[in-house]
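In: Take this sequence and fold it.
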Amino acid sequence: MRKRTYEASEAAKREICAALKALMAQKPLNKITVAEIMQSCGMARQHFYYHFEDLYDAVRWMFDQEAVALLREHDGVMLWQDGLLQLFQYLQENRAVCLCALHSISREHLKRFFQTDVHVIIQGTIQRIAEELNYQVSEEEVDLLTKFYVGALASIMEEWLLGNIRETPEELIRFADQLLKDHVRGAALRMAETPPAAEQTCRGGS
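Out: You can find the predicted model right below:
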């Protein structure tokens, strides 16, 4: 019984969000009302609030189910590029809706929709590359590198969506992948060439 209730709730959410997406492709989010969304999907207005707090909560759920889910399926070092490519394809296929969200919601709020999952994927990728190179990377370095690349990727996606970057998604992902690997390889090489602190102290004292 509980499973059926959950499935019915999820189906209702998807139907509401489908109606919301159709409207977002036509006009700004602040011009859309709950009443017209629910009228579009043949439900009573109050049913919206059984599932969502407000329109922004519905947008968040929609992106989480449709876009962020693509990233969660690709968390391996050889697969994260595929996840990002699918995300770019989602942005392309839903460009009008995504631009509506971008112009209607603060950029920082919109980035948070993706940031957590992108963070996990990039963090795991850095750790795996370091392991392949036998590079003992510290937690602090992993965290800093992850934040740097997550911020860079979020900005690239935003600029690409706005039409300010002409490169294809494939070109952007290849560039990001090579940059990330080169960064970790460079750090590993630098560490291999740097003598231990004790050795440096000994040389300085001689």
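In: When you work out contacts or count neighbours from here on, use the C-alpha atoms and nothing else.
Out: OK.
In: Can you pull up the most central residue in the chain?
Out: For the chain, the residue nearest the mean C-alpha position is residue 114 (3.0 Å; C-alpha atoms, centre = their mean).
In: In three-state terms, label it for me.
Out: Under DSSP: H, G, I helix; E, B strand; the rest coil, the three-state class of residue 114 is helix.
In: gap between it and residue 60?
Out: Look at residue 114 and residue 60: by C-alpha to C-alpha, to the nearest Å, they are 10 Å apart.
In: Likewise for residue 197?
Out: With C-alpha to C-alpha as the criterion, residue 197 and residue 60 are 49 Å apart.
In: More neighbours: which of those two?
Out: A direct count of neighbours by other C-alpha atoms under 10 Å for residue 197 and residue 60 places residue 60 higher, at 17 against 9.
In: isn't the more buried one right up against residue 113?
Out: Yes. Under the criterion of C-alpha atoms under 8 Å, residue 60 is in contact with residue 113, at a separation of 6.5 Å.
In: Need the nearest residue in space to residue 40, chain neighbours excluded.
Out: Among residues not flanking residue 40 along the chain, residue 19 sits closest, at 6.1 Å (C-alpha to C-alpha, 6 or more residues apart in numbering).
In: try residue 15
Out: Using C-alpha to C-alpha, 6+ apart, the nearest residue to residue 15 is residue 41, at 6.6 Å.
In: one more, for comparison:
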Amino acid sequence: MAQTTKRALAESMKKLLAKSPLDKITVKDLVEDCGVNRQTFYYHFHDVYDLVEWIFREEFANIAREEIDYGRWSEVLYRLADHLTENRALILNVYNSISHGEVTRYVNRVLRPYVAAIVEEQAKGIRVSLENRDFVTDLYTQGAAGLMCNWIETGMRRSQLLRLEKFEQAVDGSLGLVLKNFEGK
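Out: Take a look at the predicted model:
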């Protein structure tokens, strides 16, 4: 029952975000739209920002369950772009209402496990410490996340996604070389 209520509040938040920026949405607006009382909202969340964070975590969990071909950077990036596009109103209104850092952290959290899987695949047969694999994962995650966040900042225009193709071209084959640079160190 608790998850059902949380999901209902999340759907109300998404619906309201389609019309208004996050900083204009109140708990009162949410409970009226959802048909629950304020106590119910506060039983589950501290405030509207806590609800948005929960939505991000749930969306991340859904993405993490998807099967992805870790041999192709573009699949990872375009999957995330598709997900963000499906939630365009939520992402843009959150991005424009609160610290851009929250959306940046979300994009990084979503991308990192996929990049880590790509790094692990490429590291097979190369003696690279966990610390260095972690560093390389952060390096590539932040590069990809930076492009994704720039895409969000520019209004999520489809034409900007061409930069993701350029990213894939730029990093194609480089990961193995970077990992070899750390071999035995």
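In: re earlier: ok, now which ones touch the nearest residue to the residue nearest to the centre of structure 1 once chain neighbours are set aside?
Out: In space, and not counting its chain neighbours, residue 114 of structure 1 is closest to residue 68: 6.1 Å by C-alpha to C-alpha, 6+ apart. Shown in contact with residue 68 of structure 1 (C-alpha atoms under 8 Å, 6 or more residues apart in numbering): 87, 113-114, 117.
In: now those residues as JSON lines including distance to residue 100 of structure 1?
Out: JSON lines is the format used below for these (distance: C-alpha to C-alpha, whole Å):
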{"residue": "87", "distance to residue 100 of structure 1": "17"}
{"residue": "113", "distance to residue 100 of structure 1": "15"}
{"residue": "114", "distance to residue 100 of structure 1": "16"}
{"residue": "117", "distance to residue 100 of structure 1": "22"}
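In: Alignment lookup: the residue nearest to residue 15 of structure 1 to structure 2.
Out: Counting by TM-score structural alignment, residue 41 of structure 1 corresponds to residue 34 in structure 2.
In: I figured its match was touching residue 10, is that so?
Out: No. At 9.1 Å, residue 34 of structure 2 does not count as touching residue 10 under the criterion of C-alpha under 8 Å.
In: hang on, isn't the residue nearest to residue 15 of structure 1 packed against residue 13?
Out: No. Residue 41 of structure 1 is not in contact with residue 13 according to C-alpha under 8 Å; the separation is 10.7 Å.
In: of the two, who's got more company?
Out: residue 13 (19 against 15).
In: Just give the nearest non-adjacent residue to that one, would you?
Out: Take residue 13 of structure 1 and drop its neighbours on the chain: the residue closest to it by C-alpha to C-alpha, 6+ apart is residue 51, 6.6 Å away.
In: Map the one you found onto structure 2.
Out: In structure 2, residue 51 of structure 1 lands on residue 44 (TM-score structural alignment).
In: That match reaches residue 8, doesn't it?
Out: No. Between residue 44 of structure 2 and residue 8 there is no contact under C-alpha under 8 Å: 11.6 Å.
In: Please identify which helix or strand holds the alignment partner in structure 1 of residue 14 of structure 2.
Out: By TM-score structural alignment, residue 14 of structure 2 lines up with residue 21 in structure 1. Residue 21 of structure 1 belongs to helix 2-24 when assigned by DSSP states H and E.
In: Name the residues of that helix that are buried.
Out: The neighbour-count check on helix 2-24 of structure 1 (16 or more other C-alpha atoms under 10 Å) flags 12-21, 23-24 as buried.
In: Residues in contact with the helix or strand following that helix: which ones?
Out: Going down the chain from helix 2-24 of structure 1, the next helix or strand is helix 34-40, by DSSP H and E. Helix 34-40 of structure 1 is contacted from outside by 16, 19-20, 23, 44-45, 47-48, 55, using C-alpha under 8 Å, 6+ apart.
In: Dump the residues you listed to TSV, plus distance to residue 74 of structure 1.
Out: Output for those, formatted as TSV (distance: C-alpha to C-alpha, whole Å):
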residue	distance to residue 74 of structure 1
16	28
19	29
20	28
23	31
44	38
45	37
47	35
48	32
55	29
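In: burial count for residue 45 of structure 1?
Out: The number of residues near residue 45 of structure 1, taken as other C-alpha under 10 Å, comes to 15.
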